[in-house]
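In: build me a model from this:
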Amino acid sequence: MNLHIKNMVCNRCKMVVKAELEKLGFNPISVELGEVSLVENISADDKSRISQKLNHFGFELLEDKKTQIAEQLKTSIINLVHYSKEPLKINLSAYLSEQLHTEYHHLSAIFSEVENQTIEKYFIAQKIEKAKEMLTYGELTLSEIAYQLNYSSVAHLSTQFKKVTGLTPSAYKTETADRRKTLDEI
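Out: Here you go, the predicted structure:
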C-alpha cells in the first residue's frame, strides 16, 4: 500500500517518517520524498494513527488525488533543483511529463488549482533558494551558479534573484541575516 505524504523535502524527512512508521509497527518497503510503500494494507484506524504521528512532525497524509499530483510535482522539482548532480539543462515540461507519465498541460492545470501558483513560478522559487544556498556557502562564483542553475547569463540570474528576493545576489551575500527558507516553506 502506498501513502502520499506532504512536506517530505529531504533525507532527514525520509528517516523520520520511516522511524515513526516502524515505531507504530509498520514495515515500509521504501520511503521516498512524498511517498511511502508499505508491505501491509492498513485500516482506517491505522491511517488515523499514522496521520496523528506524522502531523506531530509537520507531515500530512494526502488523500485527494489532485493534491497528491501537486506534491509529486513539487517533489520532482525539488529533486531536480536540489539533488541533481548535473547542471539543470533540461526542458522542465518534458521532465515532469516523463516523471509523472501525464501530459504537461494537465499537470500544469492541477498544480495551479491546488497551489495557487504556476509550476514555472515554483520552479523559479526553488532555483532561487538553491542560488541562495550556493551564495551562502561561497564556493562558487556567480557565473558558476548561473551555469549550474541553467540561467542564460549572470544578468538573467541577477534579475530573477532580485525580483524574487528584493536583493541582488551581491547584496544578499553581504547581508548578515539569513533569508533562506526551508524547502517546505517555498
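
In: rest of the way, CA atoms for contacts and neighbours
Out: OK.

In: report the contact partners of the most centrally placed residue in the chain.
Out: Central residue of the chain (CA atoms, centre = their mean): residue 78, 3.4 Å from the mean position. Residue 78 makes contact with 9, 126, 183, according to CA atoms under 8 Å, 6 or more residues apart in numbering.

In: could you also give me the structure for this next sequence, so I can compare it with the first?
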Amino acid sequence: MMKLHIKNMVCSRCKIVVKSVFENMGINPVSVDLGEVELKNDIQEIQKNELLKKLHAVGFDLIDDRKSKTIDKIKTLIIDLVQNKNNHLKTNLSEFLFQELHQDYNTLSNLFSEVENTTIEKYFINLKIEKVKELIIYDELSLSQIAYSLNYSSVSHLSNQFKKVTGFSPTHFKNIKTIKRKQIEDL
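Out: Okay, here's the model as predicted:
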C-alpha cells in the first residue's frame, strides 16, 4: 500500500477530480479522501512526475515533506469543520486538533505560524467569515441562523468578528454583495 498526500483537496468535488486524474493515468486508487489518496501498489518515479504535472494542471499538488503534510492536515480538518460540520465543536479548536492529530497543540500552532505566516486561530476565523459571506450571499438564512449554524455565541459576536475581518458589518455586506469572496486556498 502507498499513501500520497495531496494539497488543496478541500471538498467532495476535489475528491472526484483527483480520482479522475489517477484513473485517467490507469491508476485505480483504493481510496480517495480529503488530502490523501491510497494506492494498492507503489508507483514509479516517472509516473509520479507525470501525476504531479496532471494534478498541478487542475490546482492540486503532491506533498512530500512531513511539515507540509501536517499543515495540510490541519487545514483540511479546519475546512471540513467549517464547511461540513457546521462548526459544532464539542471541545475547543486546540483540543479538537490535538485529538485528531495526536500532537501537542503548541507544536502544531508554532509550525502552522512558521509556515503559513498566520495563526491557526486567524485561519479558522477567516474560514468562518468566508462561510458567513457565502451564507449571506445565498440569502436563505437570517443572521441569527447563520450565527447559530457556525457556533457563534451571539449575532453580536458574529457581527463584531465579521467587521473586524472585512471592515463591513454583515448588513452592509449584504447590501453591497459586489465584494468578492476569497477562495479557500487563498486564505
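
In: quick revisit: what's the PyMOL line that selects buried ones from the contacts of residue 78 of the first structure?
Out: Entered in PyMOL, the line below selects the buried ones among those, by 16 or more other CA atoms under 10 Å:
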select buried, resi 9+126+183
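
In: counterpart of residue 178 of the second structure over in the first structure?
Out: Counting by TM-score structural alignment, residue 178 of the second structure corresponds to residue 177 in the first structure.

In: measure that match to residue 32 of the first structure for me?
Out: 32 Å (CA to CA, to the nearest Å).

In: which one's more surrounded, these two?
Out: residue 32 (19 against 8; other CA atoms under 10 Å).

In: which residues touch the more buried one?
Out: residue 14.

In: returning to what we had before: reformat the contacts of residue 78 of the first structure as CSV; add secondary structure and distance to residue 143 of the first structure.
Out: Shown next, in CSV, are those (DSSP: H, G, I helix; E, B strand; the rest coil; distance: CA to CA, whole Å):
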residue, secondary structure, distance to residue 143 of the first structure
9, coil, 27
126, helix, 18
183, helix, 24
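
In: circling back: any idea which helix or strand carries the residue nearest to the centre of the first structure?
Out: helix 65-78 (DSSP states H and E).

In: ok, average deviation of that helix from the second structure?
Out: Compared with the second structure after fitting, helix 65-78 of the first structure has a mean deviation of 0.4 Å; criterion: mean CA distance after the TM-score superposition for the first structure.

In: please compute how far that helix lies from its chain's middle.
Out: In this view, helix 65-78 of the first structure has its centroid 8 Å away from the chain centroid, taken as CA atoms, centre = their mean, to the nearest Å.

In: in the first structure, which spans are strands?
Out: Counting by DSSP state E, one finds strands in the first structure at the ranges 2-6, 28-32, 35-38, 60-62.

In: look up how far residue 136 of the first structure lies from the match of residue 178 of the second structure.
Out: On the measure of CA to CA, residue 177 of the first structure and residue 136 of the first structure end up 11 Å apart.

In: repeat that for residue 102 of the first structure.
Out: In this view, residue 102 of the first structure and residue 136 of the first structure are 37 Å apart by CA to CA.

In: who has more neighbours, these two?
Out: Ranked by neighbour count (other CA under 10 Å), residue 102 of the first structure and residue 136 place residue 136 first, with 15 against 12.

In: OK, contacts around that one?
Out: residue 173.

In: and the gap between it and residue 130 of the first structure?
Out: From residue 136 of the first structure over to residue 130 of the first structure (counting by CA to CA), the distance is 10 Å.

In: same check, this time on residue 27 of the first structure
Out: Taking CA to CA, one finds residue 27 of the first structure at 34 Å from residue 130 of the first structure.

In: same deal with residue 153 of the first structure?
Out: In terms of CA to CA, residue 153 of the first structure sits 16 Å off from residue 130 of the first structure.

In: mind checking which of the two has more residues around it?
Out: Legend: neighbour count by other CA under 10 Å for residue 153 of the first structure and residue 130, higher for residue 130 (20 against 15).

In: quick one on the thing from earlier: turn the contacts of residue 78 of the first structure into a markdown table, including distance to residue 142 of the first structure.
Out: Formatted as a markdown table, these follow (distance: CA to CA, whole Å):
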| residue | distance to residue 142 of the first structure |
| --- | --- |
| 9 | 26 |
| 126 | 17 |
| 183 | 22 |
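
In: pick the one among the contacts of residue 78 of the first structure closest to residue 163 of the first structure.
Out: Of all the contacts of residue 78 of the first structure, residue 126 has the smallest distance to residue 163 of the first structure: 13.7 Å, by CA to CA.

In: okay but the closest one is in contact with residue 186, surely?
Out: Yes. Between residue 126 of the first structure and residue 186 there is a contact under CA atoms under 8 Å: 7.3 Å.
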